[in-house]
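Enquirer: Model the following, please.
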Amino acid sequence: MSDTPHSGQGEGQEADADAASAGDGKPGKRLSGRAKVILLALLAIVVVVGIVWYLRYESRGKFLQNTNDATIQADAVTVAPKVSGYVAEVMVGDNQDVKAGQPLVRIDPRTYRAQAAQAEAQIAQARASADAARASINEQYATIAQAQAQLDSARIKAAHDAAEVARYQPLAASGAETREQLSQLELAARQSAEAVRVQAAAVAMQRRRVASFAAQLRQGQAQAQGAQAQLASVNVDVGSTLIRAATDGRIGDKTVTVGQFVQAGTRLMSVVPLDKLYVTANFKETQLALMRPGQPATIKVDALDGIELKGQVQSVSPGTGAQFSLIPPQNATGNFTKIVQRVPVRIAIEASPDARRLLVPGLSVTVTVDTIGAKGQLDRLREQQKQLDQRGR
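Expert: Down below sits the predicted model:
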């Protein structure tokens, strides 16, 4: 009899153990009231944050277009000589700041100075030739005056001889004078008339020689002008042997050394105008609908962690970057895969002088443009298109 109670007690304990083991597999604990309040509060916060984010996105966020496909750029000036020659002096070093007009490189000018001296000699020679022609003209005028005087004398003598003939003709007819005397006077008159014609021809010839000397004078003057033009050109070459900076900036990519022979147009170095930096941001074509010049921009430079610079959209490229590549794409070749194109946008940088000194071309940046100023323009475009469609119908 004593075994029966013990047997029942063991079965009860086994049932409790099974229940406990079943409870371990499927916990039956419920959340407390405090835990429910915390979860509801978190859910409310998430809902509120989502609503705030959506409202902010609809009111402003969707108008902020950003891209990290952007770099700082500058319109660097390539320094190249206008003339060929040996480099006599290099006056700047790598990465040196220069001012506009500052000498950079000097090319040996002796060859060009010799050419200038030769041109000056040609000018002197041409001027001497012109002076000689001018003197000949003056001398010719004196010769013409002398010939004219001889012509006048011949005319006076011819008139006298003609008068003598007229006077002796009645006398010879009356027998007061002999026929031989009249014949001699007539011969003298004819000779005097011929002398007048000869002297007149001499005067005409001397006058024509003036035109010849005048042509020589003009030729000498033209030669002098040609030599002066040549001298001016050579003087330009002499001045070009000293290469100066075209703008303020910093020297970069310097490859020239003293003693090097350089050809005209050879790249020697570059001057980077660091005070005229700008950003070229390549936005996707789907981001450009509301982008306009003058819109504000925010610029984050990777090299300046945590610093935001202000900017302004200056212009939008008239074509995608692919269109201005060396080999633009031809989509009509048969194998076509549509990809989102990117369009370069130029953005001016508004930064303090201290910040500008830290910026150099090529740095990576992230640009965000606020296009809210163009809000509603797409709706107006759609309305205009509808009106055009209605007119077409």
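
Enquirer: make it CA atoms for all contacts and neighbour counts henceforth
Expert: Fine.

Enquirer: Give the next helix or strand downstream of the longest helix seen in the chain.
Expert: Here the longest helix in the chain is taken by residue count, with DSSP state H as the criterion, and it is helix 110-174. As assigned by DSSP states H and E, the chain's next helix or strand after helix 110-174 is helix 179-240.

Enquirer: Direction-wise, compare that following helix with helix 110-174 and give the angle.
Expert: Going by axes from the mean of the first three to the mean of the last three Cα atoms, to 10 degrees, helix 179-240 is angled at 170 degrees with respect to helix 110-174.

Enquirer: Which strands and helices lie in contact with helix 179-240?
Expert: Taking 3 or more Cα pairs under 8 Å, 6 or more residues apart in numbering; DSSP states H and E as the contact definition, the neighbouring helices and strands of helix 179-240 are helix 110-174.

Enquirer: Just the buried residues of stretch 322-338, please?
Expert: Taking 16 or more other Cα atoms under 10 Å as the neighbour-count basis, stretch 322-338 is seen to contain no buried residue.

Enquirer: My reading is that Val365 lies in a strand. Confirm?
Expert: Yes - per DSSP: H, G, I helix; E, B strand; the rest coil, Val365 lies within a strand segment.

Enquirer: which SS state does Met291 fall under?
Expert: State at Met291, reduced to three classes by three-state DSSP: coil.

Enquirer: what's the nearest residue to it once chain neighbours are set aside in contact with, if anything?
Expert: Distances taken as Cα to Cα, 6 or more residues apart in numbering place Thr371 nearest to Met291, at 5.6 Å, with adjacent residues excluded. Taking Cα atoms under 8 Å, 6 or more residues apart in numbering as the contact definition, Thr371 lies against 63-65, 290-292, 295-296.

Enquirer: just the buried members of those residues?
Expert: Buried by 16+ other Cα under 10 Å: 63-65, 290-292, 295-296, out of the contacts of Thr371.

Enquirer: Make a markdown table from those residues and add distance to Ala20 to it.
Expert: What follows is those, written out as a markdown table (distance: Cα to Cα, whole Å):
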| residue | distance to Ala20 |
| --- | --- |
| Phe63 | 61 |
| Leu64 | 60 |
| Gln65 | 61 |
| Leu290 | 68 |
| Met291 | 69 |
| Arg292 | 72 |
| Gln295 | 71 |
| Pro296 | 69 |
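
Enquirer: and for comparison, fold this next one:
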Amino acid sequence: MAGSDSADEAESQHSNNADDAHGEGHKQDDGQKPAAPMSPERKRRNAIIGGVVVLVLVVACVLYWLHSRHYETTDDAFIDSNQSQIASQISGRVVELLVADNQHVEKGQPLLRIDQRDYQVKLEQAEAQEANAEAQVAQARADLVYQTATLSQQAAQVRVSQADLTQARQDLARYTGTDPAAITRQQLEQSQASTKSAVARLDSANDAVKAGEAQVASQKTKIDAALAQVRQYQADVDNAKLQLSYSEIRAPQPGKVTRRTVNLGNYVTPGQALLAVVPDDMWVTANFKETQLTNMRVGQPVEITVDAYPDVDLHAHIDSIQRGTGSVFSSLPAENATGNYVKVVQRVPVKIVFDNDDWRHLSLAPGLSVSPRVTVR
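Expert: Sure thing, here's the model as predicted:
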């Protein structure tokens, strides 16, 4: 039994040695060699290269930081302008459409015309009423001249009556101072009657003068009323002319026609939006974070890059900084005094104006995205 166990162990050892030899031979057949240890010189060279790379990166980061701290930029910026929304001020049917989409127009150029026949008739009616009122003024002034002349006659009649009264009183005084035997009783009574009649005629003449003066004053009031009526009809004429002028809609400023919603034959009403005119003058509105405004001032130079023209750099400067953040003027401003408060970095609109006319050679339009870089050093 002991001899048999020794034989088995020897056979097993021989089998393992054979397997090891077979494995080594197989590895040698695959061409794999054991890795040689790295030499100290190579380790030193790799360390130097790594150190140089790290140093370059640190220097680059420092230089970038030193450079970038003199500039402020934002992606929240776009081309802006004052668009004119054109609306009708009267109602009517469009009979002429004089512009096309994206057409350039000058200030005062007709854009469209509305049927003006109804407004022409109203103007003619107002002019007729004005002419009638002016005729009434002329008639009232003629009546005033007549009544003034009548008043003059009445005043003259007063003077005649005063003279007759004076004569009658003188005759009565002469008859009264004469010897009663020298005159008859009939003559004395006639003198007394003449005196009373002269007094009555003078009173009547004075009353006529007062009546004439009242008529003259009344006629002057009528003239004033007629003149007021004329001014009223003149206002009606001016209003009719104004309404008639509204039938032709003109461009309020030079620019291009956009958002045209009206067509030939449409019936339009007051306040209805018809089209928009985008002006030739544009600028950039950049919404910077409040933390970027520390060193930002009006007049600082700005470089503008338009996303649509990435290879073109435009020169500009800061024109103004809005007095208030964008959220303050929103439709629903934040109520920070209620509920839980979470601090959010606010943005402030900054108006940037181009320095020259290079931007006019590009097809810029409101809303285009731009990237401004402000030099704040």
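
Enquirer: what residue of the second structure takes the place of the residue nearest to Met291 of the first structure?
Expert: Thr371 of the first structure maps onto Val376 in the second structure when the alignment is built from TM-score structural alignment.

Enquirer: And that match, how far from Val230 of the second structure?
Expert: From Val376 of the second structure over to Val230 of the second structure the distance is 66 Å, taken as Cα to Cα, to the nearest Å.

Enquirer: Which residue comes closest to Ala351 of the first structure once chain neighbours are left out?
Expert: Nearest non-adjacent residue to Ala351 of the first structure, counting by Cα to Cα, 6+ apart: Leu309, 6.1 Å away.

Enquirer: So the one you found lies in a strand, does it not?
Expert: Yes - assessed with three-state DSSP, Leu309 of the first structure lies in a strand.

Enquirer: hmm, back to that, centre of the chain to the longest helix of the first structure, how far?
Expert: Taking the mean of its C-alpha atoms, helix 110-174 of the first structure sits 59 Å from the chain's own mean (Cα atoms, centre = their mean, to the nearest Å).

Enquirer: Give me the helices and strands touching that helix, please.
Expert: For helix 110-174 of the first structure, the helices and strands in contact under the criterion 3+ Cα pairs under 8 Å, 6+ apart are helix 179-240.

Enquirer: repeat that for 10 Å
Expert: Contacting helix 110-174 of the first structure under the criterion 3 or more Cα pairs under 10 Å, 6 or more residues apart in numbering; DSSP states H and E are the following elements: strand 85-90, helix 179-240.

Enquirer: Which one of these lies nearest to Ala128 of the first structure?
Expert: Among these, helix 179-240 comes nearest to Ala128 of the first structure, with 7.8 Å by Cα to Cα.

Enquirer: In the second structure, which residues correspond to the closest one?
Expert: Per TM-score structural alignment, the counterpart of helix 179-240 of the first structure in the second structure is residues 185-246.

Enquirer: again, but for stretch 283-295 of the first structure
Expert: Using TM-score structural alignment, the match for stretch 283-295 of the first structure in the second structure runs over residues 288-300.

Enquirer: Can you give me the first-to-last residue distance of the matching stretch?
Expert: Across stretch 288-300 of the second structure, the straight-line distance between its terminal residues is 14 Å, by Cα to Cα.

Enquirer: where does the aligned partner of Tyr341 of the second structure in the first structure land in three-state SS?
Expert: Tyr341 of the second structure is assigned Phe336 in the first structure as its aligned equivalent, the criterion being TM-score structural alignment. Taken by three-state DSSP, the conformation at Phe336 of the first structure corresponds to coil.

Enquirer: Repeat that for the one 4 residues further on.
Expert: What three-state DSSP gives for Val340 of the first structure is coil.

Enquirer: Tell me which residues touch it, please.
Expert: In this structure, Val340 of the first structure makes contact with 283-286, judged by Cα atoms under 10 Å, 6 or more residues apart in numbering.

Enquirer: who are the neighbours in contact with the alignment partner in the first structure of Leu332 of the second structure?
Expert: Using TM-score structural alignment as the criterion, the counterpart of Leu332 of the second structure in the first structure is Ile327. Ile327 of the first structure makes contact with no residue, according to Cα under 10 Å, 6+ apart.

Enquirer: What strand or helix carries Ile327 of the first structure?
Expert: Taking DSSP H and E as the criterion, Ile327 of the first structure maps to no regular element, lying outside all helices and strands.

Enquirer: gap between it and Phe283 of the first structure?
Expert: Noted for Ile327 of the first structure: a distance of 21 Å to Phe283 of the first structure, by Cα to Cα.

Enquirer: got it, and Asp302 of the first structure?
Expert: Distance from Asp302 of the first structure to Phe283 of the first structure, counting by Cα to Cα: 18 Å.

Enquirer: So between those two, which is more surrounded?
Expert: Set Asp302 of the first structure next to Phe283 and count neighbours by other Cα atoms under 10 Å: Phe283 wins out with 24 against 14.

Enquirer: Hmm, that one is touching Ile347, no?
Expert: No - using Cα atoms under 10 Å, Phe283 of the first structure makes no contact with Ile347, being 11.8 Å away.

Enquirer: and for the two, which residues touch both?
Expert: Joint contacts of Phe283 of the first structure and Ile347 (Cα under 10 Å, 6+ apart) are 316, 367.

Enquirer: Spatially nearest residue to Asp355 of the second structure, not counting backbone neighbours?
Expert: Ala316 (4.7 Å).

Enquirer: number of nearby residues for the one you found?
Expert: Around Ala316 of the second structure sit 22 other residues, with neighbours defined as other Cα under 10 Å.

Enquirer: so what corresponds to it in the first structure?
Expert: Correspondence of Ala316 of the second structure to the first structure, assessed by TM-score structural alignment: Gly311.

Enquirer: Help me confirm that Ile137 of the first structure comes into contact with Arg218.
Expert: No - taking contact to mean Cα under 10 Å, the distance of 12.0 Å between Ile137 of the first structure and Arg218 leaves them out of contact.

Enquirer: between those two, which one's more packed in?
Expert: Ile137 (21 against 15).

Enquirer: Not counting sequence-adjacent ones, nearest residue to the alignment partner in the second structure of the more buried one?
Expert: When the structures are aligned by TM-score structural alignment, the residue of the second structure matched to Ile137 of the first structure is Leu144. Take Leu144 of the second structure and drop its neighbours on the chain: the residue closest to it by Cα to Cα, 6+ apart is Gln219, 5.7 Å away.
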